[in-house]
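Q: generate a structure from the sequence data that follows.
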Amino acid sequence: MDIYLNPSFLQEFTFQNSLVVIAWLFLRGGWIIFVIVFLWGIWHVRLIFLQRKYFLNRHWTLLAIDVPKDNEQTPKVVEQLFSNLSGIHSNINFVEKYFQGKTQDYFSLEIVSLGGYIQFLIRTVASYRDLVEAAVYAQYPEAEIVEIGDYTEDAPIDFPNEEYELWGTELVLFNKDAYPIRTYPEFEEKLTQEFKDPISALLEIMSKIQKGEQIWLQLIIVPTGSDWKKKSDEIVNKMMGVKEKPKNGIVDKILDVPLKILEMAGEAVWPTGFGGKEVKLSKEEMMPLMRLSPGEKNVLEAVQRKASKIGFKVKFRMIYLGRHEVFSKARGVSAVIGAISQFNTLDMNGFKPGSHTKTKIDYFFVKRRVAARQRRIIGAYKERNPIRGESSYILNIEELATLFHFPMMEIKVPLVKKTEAKRGRAPVGLPVEELAEEKRGYIRPEVMRGKKTELPIGLPAEEEEWLEE
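A: Model (predicted):
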């Protein structure tokens, strides 16, 4: 039977108005596709609304963390801190996700500089405050942890703004997230074993900004399962030349059952015979591995090492906010991006500003589009929103410890807030009220959200006057 195609049908459409063609397709079944796409869009928007409502209604707390000046702990101990925080991961069922908007609980790790005064912060759901404090005290027994008000509340949200200018972005990976960034073990001298803390350059830059400027760095970390490791396995297998096994269909799975039973029976009778086989790679299978260059072998090992540790879904936001008279991209943007680029490796992974969130537009309605991006990025930052913006990616606990750890004793940045003395144990029999006062340490009684928070003692006079304005 011969089938003939009549091209005159298509030729007729060539000379028709595009609206006529769309109407013709719509009336002849195209409306079904339109309805499906429309309903999917409504469902997706509804889900985002429910999820945003869910995490905004949670009770959050913002914790300021200070460590002693003589801190000698390396980023290695912060890996254990993140391991503890990963314990909040839970499985969310269909009803909870799509009808209640429930999302996985998460943390926000923040490093902020207000006119050169630097503070490390962790924002968490109030019910996890004890978990965060226990995880920090386990690694830093002399640390001081105090609840403070939200430093972002007084920042403007409407742009263009008469007083302030803003530059912001979400930092994304320039390669697949199975490839790791440069981590703290690579900042250690192999011969002298001297550790060059990578965060020192970043803190030095953040301490140099002027009165009226602010730099905010935010890492949203969401605990996740281990499914992300499949991407790492695929990359490793590809580099080693291992062919992926074809997926079995339903018939193959049914026929495979009796073979599995026979194999198990044979293993029980002949442990090293019928059921047990020593796996050896043939020369053909070994050749791809032998052909790898030293650099490719390093990449292979790095991918495997990343997959061996606990991972989090991450969003990395940066905001530089300043008054018009002191705003300087060279000081608040280029310098910070340059400090962050020390975590980049061209053969594996690193950070770059996200193309969809960076507050820079080249063409068409530039001012209006930049202002819209400014409003979106600062809104997402102030909400600590884990959904809005660029796609999230996976960083493991070693990578997170590299990006967020407390400064070591060798770092001489003057305005990083540290405890003045080690925290000692309270005397036996001390009343509970006095114990609570001692635990607050250097901070005077703070006031909750919406009210003014007392500033830390030791803040330089000119900075304190500016922050109190």
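
Q: all contacts plus neighbour counts: C-alpha atoms, from now on.
A: OK.

Q: in stretch 55-67, what counts as buried?
A: Across stretch 55-67, burial judged by 16 or more other CA atoms under 10 Å covers 55, 60, 61, 62, 63, 64, 65, 66, 67.

Q: just give the nearest non-adjacent residue to the second one, would you?
A: Distances taken as CA to CA, 6 or more residues apart in numbering put residue 125 closest to residue 60, at 4.4 Å, once the chain neighbours are dropped.

Q: again, but for the fifth one
A: Among residues not flanking residue 63 along the chain, residue 147 sits closest, at 4.5 Å (CA to CA, 6+ apart).

Q: the one you found belongs to a strand, doesn't it?
A: Yes. Counting by DSSP: H, G, I helix; E, B strand; the rest coil, residue 147 is located in a strand.

Q: so residue 124 sits in a strand?
A: Yes. Counting by three-state DSSP, residue 124 falls inside a strand.

Q: now the second one, please; I'll put the structures next to each other:
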Amino acid sequence: MSPLVTFDINAIILGMVVVVLVIFGLVGLGFIIFTLFRWRGRENRSIDSVLLQIAVPRGNEIKIDAMEQLFAGLFAIKKGGWKQRFSVQPTISFEIVARPEDIKFYVWTPKSLKDLVEKQIHGAYQDAEILEIDEYNIFTKDGKVAYKSLQLKKQNYYPVKVFKDLPTDPLAAITSTLGKMGEGEAAAIQVLISPAGSDWQKQGNKFIADTKKQESDPEKAKFSVPAKTLEAVESKIAKPGFEVSIRIIAVAPQKGMADAHLRNIVGAFEQFSSELSGFKKRKIRRKGTFMEDFLYRYQPMFHLFGNRQSILNSEELATIYHFPNKLVTTPHIYWLYAKTTPAPAEVPTQGLYLGMS
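A: This is a model prediction of the structure:
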């Protein structure tokens, strides 16, 4: 083969490689541009929000499944049609914040959804007190910060343990770790939710159908997937799902103590691990990005380096986050002991004097 022919072949191969790289580059650039377009205005949406402090009576006997109904009701915020393709779904954050001898529950929501959120909370917890408050701050000038984000270990259609599978209220284990804050220490758990599409449920249905089809063929049947696994997947995908981001932050004067608190809180999430799935630590490349997402309550814009979006259904969410009842005996929880009520409408606000005549 002459040198000229060899050169032509090499040039053609090089040209094809360049074309392929350009195509991949354009596709990647297009994906980034489209993603940025969908997330446009997220800072303004984050600022246009309210923080609600939730307190319930200490003696209440409301069960966890009431919270499941609350989450199921919030699925109504889901955007449909073309809106779900060209803009992101609304986000609501359910949070627990701990300081020395103080554990409080919060819900952060866009102002446009405040009335709906309050209605859902009162529908599940009739005696709850809901107060709109200023933003809290767990950080101190010289405090050391430890942080983690959690995601599901396996495909989204595999369930974690739910409250029906657990011997005790899982909130007790979580609040127990939060109740150990000392002077100058604090911690926060943030559970962000956004309504999910139906793709994860379709994947679950496909997994079930493919498994049943394979096991119905005597030549291919291995029966490697237990029937209870298929039942568990079917049960999960039957309920509304939410894209979920779980973030945990601990602050302390010494880094070692902040790390210890973080390990304890993350360890409390091990109780949700089942044979099918559980939670693992999400890779965090930049502290600054994590802190920005935490403070602004952003859902992750991209899922890179092995990270992916986790989806939990309403039952799983209720298991992880719910308001306490009398069975949760952790000290320092902020309970509602007396609920203030507005004065009767007929009571005058001016010209009324009380005292001795």
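
Q: now what about the TM-score between them?
A: The TM-score (TM-score structural alignment, normalised by the length of the second structure) is 0.84; 342 aligned residues with a CA RMSD of 3.4 Å.

Q: what is the burial count for the residue nearest to residue 60 of the first structure?
A: Residue 125 of the first structure: 17 surrounding residues under other CA atoms under 10 Å.

Q: state the distance from the residue mapped onto it from the second structure to residue 194 of the second structure.
A: Counting by TM-score structural alignment, residue 125 of the first structure lines up with residue 110 in the second structure. Distance of residue 110 of the second structure to residue 194 of the second structure, computed by CA to CA, to the nearest Å: 12 Å.

Q: any idea how far residue 62 of the first structure is from the residue nearest to residue 63 of the first structure?
A: Applying CA to CA to residue 147 of the first structure and residue 62 of the first structure gives a distance of 6 Å.

Q: next one: residue 239 of the first structure
A: Taken as CA to CA, the span from residue 239 of the first structure to residue 62 of the first structure is 44 Å.

Q: and for residue 139 of the first structure?
A: Distance, residue 139 of the first structure to residue 62 of the first structure, using CA to CA: 20 Å.

Q: and residue 161 of the second structure, what's its match in the first structure?
A: Residue pairing (TM-score structural alignment): residue 161 of the second structure is matched to residue 182 of the first structure.

Q: you'd agree residue 340 of the first structure is up against residue 202?
A: Yes. In this structure residue 340 of the first structure lies within contact range of residue 202 using CA atoms under 8 Å: 7.1 Å.

Q: so where in the second structure does the longest strand belonging to the first structure end up aligned?
A: As assigned by DSSP state E, the longest strand anywhere in the first structure is strand 311-323. Aligned by TM-score structural alignment, strand 311-323 of the first structure corresponds to residues 241-253 of the second structure.

Q: what is the burial count for the aligned residue in the first structure for residue 338 of the second structure?
A: Matched to the first structure by TM-score structural alignment, residue 338 of the second structure sits across from residue 421. Residue 421 of the first structure sits with 13 neighbouring residues when counted by other CA under 10 Å.

Q: how about the residue nearest to residue 63 of the first structure, what does it touch?
A: Neighbouring residues of residue 147 of the first structure by CA atoms under 8 Å, 6 or more residues apart in numbering: 61, 62, 63, 64, 446.

Q: what does residue 90 of the first structure give?
A: Neighbour list for residue 90 of the first structure: residue 104 [criterion: CA under 8 Å, 6+ apart].

Q: and for the equivalent of residue 152 of the second structure over in the first structure, the neighbour number?
A: Applying TM-score structural alignment, one finds that residue 152 of the second structure aligns to residue 173 in the first structure. Residues lying near residue 173 of the first structure (other CA under 10 Å) number 20.

Q: ok, the residue nearest to residue 173 of the first structure when sequence neighbours are not counted to residue 200 of the first structure distance?
A: Nearest residue to residue 173 of the first structure, sequence neighbours excluded (CA to CA, 6+ apart): residue 351, at 4.7 Å. Distance, residue 351 of the first structure to residue 200 of the first structure, by CA to CA: 18 Å.
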